[in-house]
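Trainee: Curious how this folds, go ahead:
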Amino acid sequence: THTIKHFLLAFSTLGVPKEIKTDNGPAYASRKLKDFFNQWGVRHKRGIPSNPTGQAIIERTHQT
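Mentor: Below is the predicted model:
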């Protein structure tokens, strides 16, 4: 998937993190992505739905 390709590029550039926090978008909820993170030993934390305060850093990063 595009999401996994993006993470592979990020890992090759920045290294493999211990944890990644994302929003609850459909791209981050797939079984393939869960398996991918498990393979790499990355803990995936998703934000609380409908809680922009809990998502503040992520939402700020996505701001255009």
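Trainee: C-alpha from now on. contacts and neighbour counts both.
Mentor: Will do.
Trainee: burial count for the closest residue to residue 3 other than its chain neighbours?
Mentor: Nearest residue to residue 3, sequence neighbours excluded (CA to CA, 6 or more residues apart in numbering): residue 27, at 6.6 Å. Counted by other CA atoms under 10 Å, the residues lying close to residue 27 total 14.
Trainee: Could you also give me the structure for this next sequence, so I can compare it with the first?
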Amino acid sequence: LHWNLAIAWLGLPKEIKTDNGPCFISSSTSQWCARWNIALKHGIPYNSTGQAIVERANQT
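Mentor: Below you'll find the model as predicted:
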């Protein structure tokens, strides 16, 4: 995961908010977040406005 690099650079977040992509809803991602004590939040499916901050960061 690229999140390891992000944590090394930015520090440990309390929460990560993602869309519902397969890599974000996988059990390995959930386990990784649990290991680091990070809350993993998913957006509402098919609702891009609920993901406005994430979408803006991705420029989509």
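Trainee: mind listing what the residue nearest the centre of structure 1 touches?
Mentor: The centre of structure 1 sits closest to residue 22, judged by CA atoms, centre = their mean, with a distance of 4.1 Å. Residues near residue 22 of structure 1 by CA atoms under 8 Å, 6 or more residues apart in numbering: 28, 44-47, 58.
Trainee: on that earlier part again, distance check, the equivalent of the residue nearest to residue 3 of structure 1 over in structure 2 against residue 57 of structure 2.
Mentor: Superposed on structure 2 with TM-score structural alignment, residue 27 of structure 1 falls opposite residue 23. Residue 23 of structure 2 sits 18 Å away from residue 57 of structure 2, going by CA to CA, to the nearest Å.
Trainee: Next: residue 13 of structure 2.
Mentor: 17 Å.
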